[in-house]
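*Asks:* take this sequence and fold it.
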Amino acid sequence: MDAREAAAEAPMDDVAALMETLGRRARAAAEQLATVPTAAKDAALRAAAAAVRARAAEILEANAADMQAARAKDLPPAMLDRLRLDGGRVDAIARGLEEVAALPDPVGSVTEEWTRPNGLRIQRVRVPLGVIGIIYESRPNVTADAGGLCLKSGNAAILRGGSESFHSSRAILAALQDGLRAAGLPPDAVQAVPTRDRAAVGALLGLTGLVDVVIPRGGKSLTARVAAESRVPVIYHLDGICHVYVDRAADVEKARAVVMNSKMRRTGICGAAETLLVDRTVLDSHLRPILADLLEAGCEIRGDAAVQALDPRVRPAAEEDWETEYLDAILSVKAVDGVDAAVEHIQRHGSHHTDSIVTKDAATAERFLSRVDSGIVLWNASTQFADGGEFGFGAEIGISTGKLHARGPVGAAQLTSYKYVVRGDGQIRP
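*Replies:* Sure, this is the predicted structure:
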């Protein structure tokens, strides 16, 4: 057992010192990464992908231990699905790292440039954020996604995964650090908090001067704690209370496909639809077959009075259902009086994550897309496209629901800031 393994058993009194040590190591690594050539970062990512495949048996063994403990705790099916790895998911982790390696390097790219009348040449250039602390819950693949994206964008990462995925995440971390060593980069560029002690989260949130930004990816209790305690800037990934609105001008077959995929493809991800809104004038023609599809697929429906009247299997919706992220095969359904009422409902009850309209009417679609204030808005497409990989980002750390810095899928480019580079020829200000 090395020093970091031993630290997993560190008493609570030592957690603050442990986290400060991680922070100092990360800061030193970040200073190196800021100027590392693209080729070296990409080599590390490709080597990490190879290491994930080579360590697949170890990763699956670690995940089996996590799954056994999770079942013993009687965790809900959605959380078990997030936690579970198999051969296909492990290979997807490796492919994700390779896709990040193939992306353009955001660091050093010039996003704007101009010349002033006095001859000064000004450029706005992307630079790394520095050290990023990422706090997430039960999805072990986030370890690879977050570590890979931070590396690509020249940032050092301190990862604090959920206790449910402790062993899985450590096994994946070992592969990432294999890749860093193979490319001659510091393994401290991607570190994981080596203890399940919850005090480590509080210590991470207080590492001013060592950590530049924190990204929480989890439920309300996690984000509430981060909001209350963090002394470090935060990029929030809040609840995925996602909506699909079926307009009176919707193609019924498209609506059936979009709603079914939005809800049932994977119910435990943040892009899963939690509320369906349907124009009141097409309840019989459009909603009735959609309800039949969902109920046949095993989805519980909670509806208002108009929806309950269509099928006796629909349960009554309570007021809190409109603001619940089920992460399960449950969908709240409401009849609304047109697109404006749908938008009003989304603005009042949504989480500014992802919302979709199904309609053939372009003017109605544009009204929805312009008025819904969410990180992602879609027209005639499933909410489950709320994913960095589907946006061409290779992977994502999360879906930012805030308005400052990054919004929507947070990929490598979104993990950079910028500085202004000014080149002159002896100019002085009068």
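*Asks:* only C-alpha atoms from now on, for both contacts and neighbour counts.
*Replies:* OK.
*Asks:* who's in contact with V421?
*Replies:* Counting by Cα atoms under 8 Å, 6 or more residues apart in numbering, V421 touches 122-125.
*Asks:* go with 6 Å
*Replies:* 122-123 (Cα atoms under 6 Å, 6 or more residues apart in numbering).
*Asks:* strands of the stretch 101-250 of the chain, residue ranges please.
*Replies:* 110-115, 121-128, 131-136, 156-160, 190-192, 213-217, 242-246 (DSSP state E, counting those that start in this stretch).
*Asks:* in this structure, where's the longest helix?
*Replies:* helix 15-33 (DSSP state H).
*Asks:* need the next SSE after it, C-terminal direction.
*Replies:* Where DSSP states H and E defines the elements, the next helix or strand beyond helix 15-33 is helix 38-54.
*Asks:* for that next one, packing partners?
*Replies:* Under the contact criterion of 3 or more Cα pairs under 6 Å, 6 or more residues apart in numbering; DSSP states H and E, helix 38-54 touches helix 87-102, helix 166-182.
*Asks:* let's see that with 7 Å instead.
*Replies:* With contacts defined as 3 or more Cα pairs under 7 Å, 6 or more residues apart in numbering; DSSP states H and E, the packing partners of helix 38-54 are helix 87-102, helix 141-152, helix 166-182.
*Asks:* adding distance to V339 and mean neighbour count, write these out as JSON lines.
*Replies:* Below are those laid out as JSON lines (distance: least, Cα to Cα, whole Å; neighbours: other Cα atoms under 10 Å):
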{"stretch": "helix 87-102", "distance to V339": "38", "mean neighbour count": "20"}
{"stretch": "helix 141-152", "distance to V339": "36", "mean neighbour count": "28"}
{"stretch": "helix 166-182", "distance to V339": "44", "mean neighbour count": "24"}
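*Asks:* before we move on, the earlier item: the longest helix of the chain: which residues count as buried?
*Replies:* 15-16, 18-20, 22-33 (16 or more other Cα atoms under 10 Å).
*Asks:* just put the strands of the stretch 101-250 of the chain in CSV and tack on distance to A40.
*Replies:* Formatted as CSV, those follow (distance: least, Cα to Cα, whole Å):
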stretch, distance to A40
strand 110-115, 21
strand 121-128, 16
strand 131-136, 19
strand 156-160, 15
strand 190-192, 15
strand 213-217, 24
strand 242-246, 39
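*Asks:* let's see this one next, to set against the first:
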Amino acid sequence: MSGIYIHIPFCKQACHYCDFHFSTSMKKKEEMVLAIAKEIQMRKSEFKNEIVETIYFGGGTPSVLTSAEINFLIAEVYKYYSVSDNPEITLEANPDDLSSERIIELSKSKINRLSIGIQSFFEDDLQLMNRAHNSAEARKCLEVATQYFDNISLDLIYGIPDSSQNGEQAQQMSNEKWKQNIETALSFGIPHISSYALTVEPKTALNKLIQTGKIAAPKDDVAQEHFAILIEMLEANDFIHYELSNFGKENYFSKNNSAYWLGKKYIGIGPSAHSYDGVSRSWNVSNNALYLKSIQEGKIPNEIEILSVMDRYNEYVMTGLRTIWGVSLDKIESEFGSGYLEYLNNQSRKFLDDDLLFIENGILKPTKKGKFLTDGIASDLFILN
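*Replies:* All right, here's what the predicted structure looks like:
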């Protein structure tokens, strides 16, 4: 199983928390679509023996593309790659782009999965995050989308400071408010939810607002409470917590994301997109102008890193602990050697003793208590030199 990720580097406006690569100027959008199509063609030899089972439009905000542009790029993938009979084709979209007419248009295309950036159903949260949509648009797009798409995921963010105190030391989002967000999402019958703690990245507007005292900093203990509430409520509604931030009903796991976590090959197309072929990782330049210039000259504007055994071990531990598939001790020994297994056993002992990790049928996994701490635990299991 292989996948193609297409990065659309445009947004209508910058969300305060986002540090992904994008531009709010749409002047080069048509030129970018043609360049992305050219990169799709230029890289066909990388997948000459592969069957593409997922196509994923990420960003940025891919829903700023017209339906014709989306259909054109999908057609280019079909033209140059072997695509499975029933691929998962996902479009990330924002509610303000999903009018009833647009949803109907998309339902007639090859797009068969929508990933909708709701983030919150509360107006004050959306304003604090500088989202382009409002609460009414969030609800309306879900009402219509569920009539035309069976496979829908939505994003929610927890641990958001309450901005209603206008610059005073604000409270954090209450547990009750967070429960209302989850209940509203569940009321639409959505089969997949991705949920993340609000994270403060260095070069973002959110970081500046916190430093100047206009917004309170998110608190880890509040986020941890929200995470526990999220797990409890979603599991009670038949969702499977298959990855740290992802919950899906049976047969509705994201095939694109699952392939990434399970170490499958993928090609990333567009500015800043990453690719992985099992032994190396590459990433395109995070600059729209340089990307366009390079593609027009017939060059792939990327850097390549050959992954060492240590790199691959660290990556497997990181992704494995985040998922229900865990870290196979047999795989550690067979792929990386007995020295790596011995190191992992030694490093994980303290987390086993503290009931943060457990071993079941030769698989190392986080306990319920350890799930929120997964990334920190994984870093302690890495080999750094």
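*Asks:* can you give me the TM-score here?
*Replies:* TM-score of the superposed chains, computed with TM-score structural alignment, normalised by the length of structure 2, equals 0.31; 184 aligned residues with a Cα RMSD of 6.4 Å.
*Asks:* burial measure for E303 of structure 2, as a count.
*Replies:* Around E303 of structure 2 sit 11 other residues, with neighbours defined as other Cα atoms under 10 Å.
*Asks:* SS state for it?
*Replies:* Using DSSP: H, G, I helix; E, B strand; the rest coil, the structure places E303 of structure 2 in strand.
*Asks:* OK, contacts around it?
*Replies:* 282-284 (Cα atoms under 7 Å, 6 or more residues apart in numbering).
*Asks:* kindly reformat those as TSV containing distance to L321 of structure 2 and secondary structure.
*Replies:* Output for those, formatted as TSV (distance: Cα to Cα, whole Å; DSSP: H, G, I helix; E, B strand; the rest coil):
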residue	distance to L321 of structure 2	secondary structure
S282	23	strand
W283	24	strand
N284	28	strand
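*Asks:* looking at the residues you listed, which is nearest I36 of structure 2?
*Replies:* N284 (11.6 Å; Cα to Cα).
*Asks:* name the next helix or strand following the longest strand anywhere in structure 2 along the chain.
*Replies:* Looking across structure 2 with DSSP state E, the single longest strand is strand 82-93. Helices and strands here follow DSSP H and E; after strand 82-93 of structure 2, the next one along the chain is helix 100-107.
*Asks:* if we can go back for a sec, so the longest helix of structure 1 versus helix 38-54, what angle?
*Replies:* Interaxial angle of helix 15-33 of structure 1 relative to helix 38-54 (axes from the mean of the first three to the mean of the last three Cα atoms, to 10 degrees): 130 degrees.
*Asks:* if I look at R24 of structure 1, how far off is L204 of structure 1?
*Replies:* According to Cα to Cα, to the nearest Å, R24 of structure 1 stands 12 Å off from L204 of structure 1.
*Asks:* meant to ask about A51 of structure 1
*Replies:* Computed as Cα to Cα, the A51 of structure 1 to L204 of structure 1 distance reads 28 Å.
*Asks:* for the two, indicate the residue with more neighbours.
*Replies:* L204 (29 against 20).
*Asks:* quick one: that one and M19 touch, right?
*Replies:* Yes. L204 of structure 1 is within contact range of M19, at 6.3 Å (criterion: Cα atoms under 7 Å).
*Asks:* as a check, name the ranges of all strands in the stretch 51-200 of structure 2.
*Replies:* Using DSSP E, counting those that start in this stretch, strands in the stretch 51-200 of structure 2 cover 51-59, 82-93, 113-119, 151-158, 192-197.
*Asks:* and the strands in the stretch 251-385 of structure 2, which stretches?
*Replies:* Counting by DSSP E, counting those that start in this stretch, the strands of the stretch 251-385 of structure 2 are 265-269, 274-276, 280-284, 302-306, 327-328, 357-360, 363-366.
*Asks:* can you lay out these as JSON lines showing distance to D125 of structure 2?
*Replies:* What follows is those, written out as JSON lines (distance: least, Cα to Cα, whole Å):
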{"stretch": "strand 265-269", "distance to D125 of structure 2": "32"}
{"stretch": "strand 274-276", "distance to D125 of structure 2": "31"}
{"stretch": "strand 280-284", "distance to D125 of structure 2": "33"}
{"stretch": "strand 302-306", "distance to D125 of structure 2": "37"}
{"stretch": "strand 327-328", "distance to D125 of structure 2": "37"}
{"stretch": "strand 357-360", "distance to D125 of structure 2": "34"}
{"stretch": "strand 363-366", "distance to D125 of structure 2": "31"}
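*Asks:* circling back: what's the closest of the strands of the stretch 51-200 of structure 2 to F72 of structure 2?
*Replies:* strand 51-59 (12.7 Å).
*Asks:* what separation is there between S195 of structure 2 and R113 of structure 2?
*Replies:* To R113 of structure 2, S195 of structure 2 is 17 Å away according to Cα to Cα.
*Asks:* looking at those two, which is more packed in?
*Replies:* Using other Cα under 10 Å, the more surrounded residue of S195 of structure 2 and R113 is R113, with 21 against 18.
*Asks:* OK, contacts around that one?
*Replies:* So R113 of structure 2 contacts 88-91, 149, 151-152 (Cα under 7 Å, 6+ apart).
*Asks:* export those to CSV and tack on distance to S187 of structure 2 and neighbour count?
*Replies:* As requested, the contacts of R113 of structure 2 are arranged in CSV below (distance: Cα to Cα, whole Å; neighbours: other Cα atoms under 10 Å):
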residue, distance to S187 of structure 2, neighbour count
E88, 25, 20
I89, 25, 22
T90, 22, 24
L91, 22, 23
F149, 16, 17
N151, 15, 20
I152, 13, 23
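*Asks:* nearest to L290 of structure 2, out of these: which one, please.
*Replies:* Taking Cα to Cα as the measure, L290 of structure 2 lies nearest L91 of the contacts of R113 of structure 2, at 25.3 Å.
*Asks:* if we can go back for a sec, so can I have a markdown table of the helices and strands packed on helix 38-54 of structure 1 showing distance to E296 of structure 1?
*Replies:* Listed next are those as a markdown table, based on distance: least, Cα to Cα, whole Å:
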| stretch | distance to E296 of structure 1 |
| --- | --- |
| helix 87-102 | 28 |
| helix 141-152 | 31 |
| helix 166-182 | 35 |
